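Visitor: sequence plus the predicted model coming up.
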Amino acid sequence: MPRAKGVSHQVLIALLVRGFGAGASFALSLVVARVLNTTEAGLFFIAFTIVSAGSRVASMGMPTAILKVVGANEHSDWGLINNVIGVAHRRIAAIGFLVVCVASWLSASIANYIFGKPMLATLLPITSLCVFLLALLQVLASAIQGRHRAGISSFVLNSVFPLVIIIGTGILVALGLSIDARSLVLLLVSGLLVALAIASIVWWRDSRSRWTPFAKPDVSFNRSVIYLSPIVIMDIVVQWSGYFLGSAMLSSTDMAIFSTAQRTAMLGSLLLIGVNLVVAPKFSAAFTKSDMRQIKQLSRQSNRLMLIAATPFVALILAFPSMWMGFFGAEYERGSALLQILTLGQFINLLTGSVGYLLMMTNHERDYRNIVLLTGPFAIGLAFVLTNFFGVVGAAIATAVAVATQNLLAVYMVKKRLGFNTLSFFSP
């Protein structure tokens, strides 16, 4: 039975690929900040955040459930794997159709009354299509990840569409054409279609893969989805409540600065995502074999790698926030304090390790669901109060505190259910 030996090598490869995706994401933020004024940039970042958060809601936790199924059954039951992927595609297609119809019909009302940004109305129908496309991409990327192909999974999910947007923007600039937020959202559609095509080729070129459009729902899969759906929603609330409440209460300029600060702060947490690409399916496989020792080894080994890799990066951001924000333009430098606050919250997220996946891959979805059901409303209330009193700085503080609280509660639950502390980095 494979042990944690060799995981470091796999994690390093995943981190290299994920680092490339992080670089592409950072470059995309730079391009947006440079080619658009702060008002248009703010509108694009709001639309992009709607796509990121909305796609996770539309997928209803199915990517994580698929990751669990594929990780546990890759060498045994491809009938089950094909079945759950067919069910996921059918459900997301239905949800996507509904989302596109509602967004197209009520775009003006959503833009005016929810976000207080009338100019956002023209972006929402295209944005809703992106929500559907990204949800489909997340399902395929999770299935690929479950087969322990972390590198290609990360590439199709995180690198392809930013590269398409950057290249497309360069072409538009070279042709002397005007660029606005709508242009970049249309390029996002193109990028997601390219990424979906690549992911589809990777998945269905395997002879074991079968297209099953009339697949029947699996009982255990449905149970996982029932637990994971509220987890996904509340996880988004914790991560993005400060941003969405700020979008409704603050100017587009403030939100452009907040978004660049948050996306820069999250570069460090991409290390955690890269590690999760490798260890999440291994957690599921080890739990299937009742090998708790391997789960503990994998967790501690990956946590040590993240601590070593993330500390220098976080130190650079905390020491030179103005330099980082200055990359986006002089007007963004006033977001230096936001960057420091958000980076501290993400650093705690890194220190706690893969606690969410540890619980979800070991049949403790219910415990993690209870944690996020507690921290989600807490995040909303905190964001509303602090944003109201302290503006964009309050939104940043609320986001950092909510993220840290959720992960520390998950550390406690891992200790209670699995018997070890993920913060004990160097325990033998």
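Guide: Yes, it's here.

Visitor: CA atoms for contacts and neighbours, from now on please.
Guide: Noted.

Visitor: helices or strands up against the helix or strand where Met325 lies?
Guide: When secondary structure is defined by DSSP states H and E, Met325 falls within helix 321-326. The elements that helix 321-326 packs onto, with contact taken as 3 or more C-alpha pairs under 8 Å, 6 or more residues apart in numbering; DSSP states H and E, are helix 336-352.

Visitor: list the contacts of the helix it packs on.
Guide: Counting by C-alpha atoms under 8 Å, 6 or more residues apart in numbering, helix 336-352 makes contact with 258, 261-262, 264-266, 268-269, 271-272, 303, 306-307, 310, 314, 317-318, 321-322, 325, 392-393, 396-397, 399-401, 403-404, 407-408, 411, 422-423, all of which sit outside it.

Visitor: go through the residues you listed and flag which are in helices.
Guide: 258, 261-262, 264-266, 268-269, 271-272, 303, 306-307, 310, 314, 317-318, 321-322, 325, 392-393, 396-397, 399-401, 403-404, 407-408, 411 (DSSP state H).

Visitor: against that first model, consider the following:
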Amino acid sequence: MQSGDLLNRSSISNLFARDAIGALLVQGAGAMLILLSEIVLARVMGVSQFGLYATVTAWMFVFVLIATLGFNHALLRYVPTYIARESWGALRGVLQRTNAWSLLAALLLAAVVGSVVWLFQAQWGSAVAIAFTVAIVGLPLQVLGGLRQATLRGLQQIIRALSPELIIRPLLLLALLGGLFLLSSTGVDAATALALNVVAILAAFLIGVFWQRRFMPSEVSSNRPLYLDREWIGVAWPLFILVALQAVDGGRIDIMLLGMMVDTESAGIYAAANRLAEIVLFIIASANAAAASMMVRMYATGDNAGLQKLVTMATGGVLLLALPVTVVLILFGQEVLGFFGAEFSEGYMPLMGLLAAQMVVAMAGSVMLLLTLTGYQMEAARYMAIGVTVKLLLALLLIPAFGMAGAAFATLSGAVIWNLLMLACVKRVIGVDPSVVRLFNLIVRRGSVEP
């Protein structure tokens, strides 16, 4: 079947709805499970140990993004492209190369981080050194797991791509925590929680490997690998820069800065607020996961009308779900934060700023995804760099004086800047408008022709 036949006008809605519903169910369940696991951890560890746990996991998130080298985004682009073209040798080659390069980067980074934390053990304390050492064991697994997820998404196996990290890992972590309580009367510190998390990461990784092997087209293994190293690196390195900038823009860098510039208690409270705001991010990610491979095929076949319809549907679906979630958190955010512990209610004001930042992303539409999937990753990286620079400068200025509120305001400011810049670029170079403005205009026009 040709991609043009697959993505005709009548099938766009059905394909997107099918994958979006599946992704949303997994993302929604995963968000609740991750939130539940962190509430349990915060309750049993206390704000100080949970703050250390949150700080270490924030650093690990950044390390994973760095060691992946942008190849997860490259795979999301190349896997559906090579399948559509039946370039089985190139598909086998890109899978082999990206896994090898990212694994090497993860091992080197783990060695460097492990050496640094023990070199500065006297200044940072043994608890910090032990926590980082335990967490860094899972770095190679997380990096390869991210590549598995991107590959399965490219194979249009959205639910199986997302389930290991979003469902299996938090479920197993909760089960391990429950087992620890039954077998031991001692409390849970950050290092213990991180060790349990590594076990859960291993299980999720193995399941992802099984599913990738099961759903990979048989033609891949029967063809000799074709290595297009220069092309793949040429695409991946700007994506790597973009991913690194995304790490700085994300809430985890705020957690790291608060842990260094204020205290781990503030970092823990902010981490709880950020986790609640990420519910909106999960909704956005669900739409992007469902639409990504269709975006690639539509752009490759020059179907701009179909692409416009797809991105408008994605933005509408995101807002339909994100707005009620945001309203609920505005009204009851303090009470929800209280589930983490009484001290965590201080995170309400930062939560408002972080929710505003996520809604800016939702209203702009899939601007970053569109640019990275259509060959304009350098433009995306440039605009993200501008937004991140503004965010970092504001964070360094505001966090010492305003703490968590300053970090949230810096995040909101950066999000407004890079989303507006990317939206203007998407409209100019791709010729589609994924923003809420386009959706609003369509609604107004339809309303005006009603009798």
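Guide: Received, thanks. Source: prediction; values computed, not measured.

Visitor: quick check: TM-score for this pair?
Guide: Comparison of the two superposed chains (TM-score structural alignment, normalised by the length of structure 1) gives a TM-score of 0.95, and 426 aligned residues with a C-alpha RMSD of 1.9 Å.

Visitor: and the helix holding Met325 of structure 1, which stretch of structure 2?
Guide: Applying TM-score structural alignment, one finds that helix 321-326 of structure 1 aligns to the residue range 333-338 of structure 2.

Visitor: and that stretch, how far from the chain's centre?
Guide: In terms of C-alpha atoms, centre = their mean, to the nearest Å, the gap separating the centre of stretch 333-338 of structure 2 from the centre of its chain is 24 Å.

Visitor: which bit of structure 2 covers stretch 272-285 of structure 1?
Guide: Residue correspondence for stretch 272-285 of structure 1 in structure 2, counting by TM-score structural alignment: residues 284-297.

Visitor: that stretch vs structure 1, average distance?
Guide: Plainly put, stretch 284-297 of structure 2 ends up 0.9 Å away from its match in structure 1 on average once the two are laid over each other (mean C-alpha distance after the TM-score superposition for structure 1).

Visitor: returning to what we had before: other residues contacting the helix holding Met325 of structure 1?
Guide: Applying C-alpha under 8 Å, 6+ apart, the contact partners of helix 321-326 of structure 1 are 260-261, 317, 332-337, 339-340.

Visitor: top of those residues by number of neighbours, please.
Guide: Neighbours here mean other C-alpha atoms under 10 Å. Within the contacts of helix 321-326 of structure 1, the largest count is held by Leu339, at 30 neighbours.

Visitor: and that one, what's its match in structure 2?
Guide: Counting by TM-score structural alignment, Leu339 of structure 1 corresponds to Leu351 in structure 2.

Visitor: and if you look at Ser159 of structure 1?
Guide: In structure 2, the residue equivalent to Ser159 of structure 1 is Ile167, according to TM-score structural alignment.

Visitor: roughly how far does its match sit from Ile34 of structure 2?
Guide: If you measure Ile167 of structure 2 against Ile34 of structure 2 using C-alpha to C-alpha, to the nearest Å, the figure is 8 Å.

Visitor: give the contact list for the closest residue to Val235 of structure 2 other than its chain neighbours.
Guide: Closest residue in space to Val235 of structure 2, ignoring its immediate chain neighbours: Ala74 at 6.8 Å, by C-alpha to C-alpha, 6 or more residues apart in numbering. Contact partners of Ala74 of structure 2, counting by C-alpha under 8 Å, 6+ apart, are 232, 235-236, 239.

Visitor: which of the residues you listed show up in structure 1 as well?
Guide: Contacts retained in structure 1 from the contacts of Ala74 of structure 2 (both residues aligned by TM-score structural alignment, their matches' C-alpha atoms under 8 Å), given in the numbering of the listed structure: 232, 235-236, 239.

Visitor: out of these, which one sits closest to Leu370 of structure 2?
Guide: When these are compared for distance to Leu370 of structure 2 (C-alpha to C-alpha), Leu239 comes out closest, at 12.7 Å.

Visitor: leaving out sequence neighbours, find the closest residue to that closest one.
Guide: The spatial neighbour of Leu239 of structure 2 that comes closest, neighbours along the chain excluded (C-alpha to C-alpha, 6+ apart), is Gly70 at 4.9 Å.

Visitor: sec struct for the counterpart of Leu184 of structure 1 in structure 2, please.
Guide: Under the alignment (TM-score structural alignment), Leu184 of structure 1 maps onto Ala193 of structure 2. Using DSSP: H, G, I helix; E, B strand; the rest coil, the structure places Ala193 of structure 2 in helix.

Visitor: who's in contact with Met32 of structure 2?
Guide: Taking C-alpha under 8 Å, 6+ apart as the criterion, Met32 of structure 2 is in contact with no other residue.
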